[in-house]
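> got a predicted structure plus its sequence, pasted below:
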Amino acid sequence: MSIRVGLTGGIGSGKSTVARHLEARGAWVVDADAIAKAATAPLGAAIPSILEAFGSEYVAADGSMDRQRMRARVFQDSSAKLKLESIIHPIVSQQTMAMAAQAGLRPVVFDVPLLVESGHWLHKVDWVWVVDCQPETQVRRVQERSGWSRDSIEAVIGQQASREQRLAAADAVVFNEGVNLQELHSLIDDLAVRFGL
């Protein structure tokens, strides 16, 4: 069986940039967030259960989950968050494993934003890589790319595992702070050689 790495990091940490470079090096990247988004897109696998659990007001006119309304709901209501996760997580888990099975002998990188929070992911990977940076850097990056307000970004950060929790779970840390893209790639390359990717 090929090496399996769980790649995680808080919003705005640069996790997707690290995943893209690992993919360019030949790793088989399985993007759990993309699978979750597909599950809540029009005709997505999670939509019937979302309709049943939350009602039609949480499904947009195009048949996708109304992300803005659902985000507001789960931030205010922890039971709604758990209900949504109980719908989406099994779909993501099943599809990520199905995609990983296609890797052959290539190392598999599971790009999972909530790897530490979910608990069960830690048992499915050989190594955990955490992409880390200062919280203020996270806020700035997300503002620059998405135009979100500071309050919205800090609300998302507050819903994710703390920086300390992620670092405690890490076998390797990619510190994406104060480096340019070439320097970041060098950091990733060094770690990839160390971990046999």
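Yes, it's here.
> can we go C-alpha only for contacts and neighbour counts from here?
OK.
> report how many residues lie close to residue 186.
11 (other Cα atoms under 10 Å).
> how far away is it from residue 70?
From residue 186 across to residue 70, the span is 39 Å (Cα to Cα, to the nearest Å).
> please compare the first structure with the one that follows:
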Amino acid sequence: MRVGLTGGIGSGKSTVAGFLREAGAVVVDTDAISRGLTLAGGAAMPAIAQAFGAAFVSTDGALDRERMRALAFSDASAKRRLESILHPLITTEALAQAEAAAGAPLIVFDVPLLVESGRWRPRVARVLVIDCSTETQFARVLQRPGWTHERIEGALAAQASRQTRRAAADAVLWNDGIALVTLRNQVLMLAARWGCETIAAP
């Protein structure tokens, strides 16, 4: 089975992805693919340099992620231009990784903007949304280096609302005010229901 995993910033999606791997799922991480495409020598860098100029390329030839993030948050057209370069490349690589994992009981596409893109729903049998309150999102993300209230507000504005994500979900895990072991057990149980031969929960 192919599953789409998504959730807002600070929801704990990466933690859940780790538990799914523990359960035996193959996780295709589209954020990791995106980072690879924008490293020095990455497949997206020539098109990004042409579209945005040398100012957005760091001295080592990689994408200047902070400069691009600031531009994308403030300029919707720039964000669309970047997405038009990255998204086809990300999709191609993600599907190739999934094909390479053919035969796995569960293939999970970890896609932060799964609901927003509109392209991933037809490619997966189920959508799993990790959810928490907005207050919890702020509290978690503020602990990350370099993140401010303003930057988090920009990230939230660029993402679908919690209600929109939940409406698109086949399953929702509420990751707010619960112990990590409880979340893990919920993930393992869900993975087992969707075909993974999970390891025994403690």
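Thanks, I have the structure now. Quantities reported herein were computed from a predicted structural model and do not represent experimental measurements.
> the most centrally placed residue in structure 1 - nearest residue in space that isn't next to it in sequence?
The residue lying closest to the centre of structure 1 (Cα atoms, centre = their mean) is residue 113, at 2.1 Å. Take residue 113 of structure 1 and drop its neighbours on the chain: the residue closest to it by Cα to Cα, 6 or more residues apart in numbering is residue 8, 5.1 Å away.
> now do residue 86 of structure 2
residue 44 is the one closest to residue 86 of structure 2 (Cα to Cα, 6+ apart), at 6.5 Å.
> picking up where we left off before, residue contacts, the equivalent of the residue nearest to residue 113 of structure 1 over in structure 2?
By TM-score structural alignment, residue 8 of structure 1 lines up with residue 6 in structure 2. Taking Cα atoms under 8 Å, 6 or more residues apart in numbering as the criterion, residue 6 of structure 2 is in contact with 13, 110, 111, 112, 113, 114, 115, 127, 128, 129, 130.
> swap in residue 139 of structure 1?
12, 150, 153, 154.
> from residue 75 of structure 1, how far out is the residue nearest to the second one when sequence neighbours are not counted?
Taking Cα to Cα, 6+ apart, and ignoring the residues beside it in sequence, residue 150 of structure 1 has residue 139 as its nearest neighbour in space, at 6.7 Å. As judged by Cα to Cα, residue 139 of structure 1 and residue 75 of structure 1 stand 18 Å apart.
> cool, and residue 180 of structure 1?
According to Cα to Cα, residue 180 of structure 1 and residue 75 of structure 1 sit 34 Å apart.
> these two: which has the busier surroundings?
With neighbours defined as other Cα under 10 Å, residue 180 of structure 1 and residue 75 compare such that residue 75 has more, 15 against 9.
> tell me the counterpart of that one in structure 2.
Aligned partner of residue 75 of structure 1 by TM-score structural alignment: residue 73.
> its match is in contact with residue 158, isn't it?
Yes: if you go by Cα atoms under 8 Å, residue 73 of structure 2 and residue 158 touch, sitting 7.3 Å apart.
> what packs against the longest helix out of those in structure 2?
Taking DSSP state H as the criterion, structure 2 has its longest helix at helix 76-100. Using 3 or more Cα pairs under 8 Å, 6 or more residues apart in numbering; DSSP states H and E, the elements in contact with helix 76-100 of structure 2 are strand 26-29, helix 30-37, helix 45-52, helix 65-74.
> onto which residues of structure 1 does the shortest one map?
Right, the one you point to is strand 26-29 of structure 2. Counting by TM-score structural alignment, strand 26-29 of structure 2 sits on residues 28-31 of structure 1.
> what's the mean deviation for the matching stretch versus structure 2?
Once fitted to structure 2, stretch 28-31 of structure 1 is off its aligned match by 0.3 Å on average (mean Cα distance after the TM-score superposition for structure 1).
> now that stretch: buried residues?
Using 16 or more other Cα atoms under 10 Å as the test for burial, stretch 28-31 of structure 1 gives 28, 29, 30, 31.
> ok, the closest residue to the first one other than its chain neighbours to residue 167 of structure 1 distance?
Counting by Cα to Cα, 6+ apart, residue 108 is the residue found nearest to residue 28 of structure 1 once chain neighbours are left out, at 4.7 Å. Remark: distance between residue 108 of structure 1 and residue 167 of structure 1 (Cα to Cα) = 21 Å.
> quick one, which of those two is more surrounded?
Legend: neighbour count by other Cα under 10 Å for residue 108 of structure 1 and residue 167, higher for residue 108 (27 against 19).
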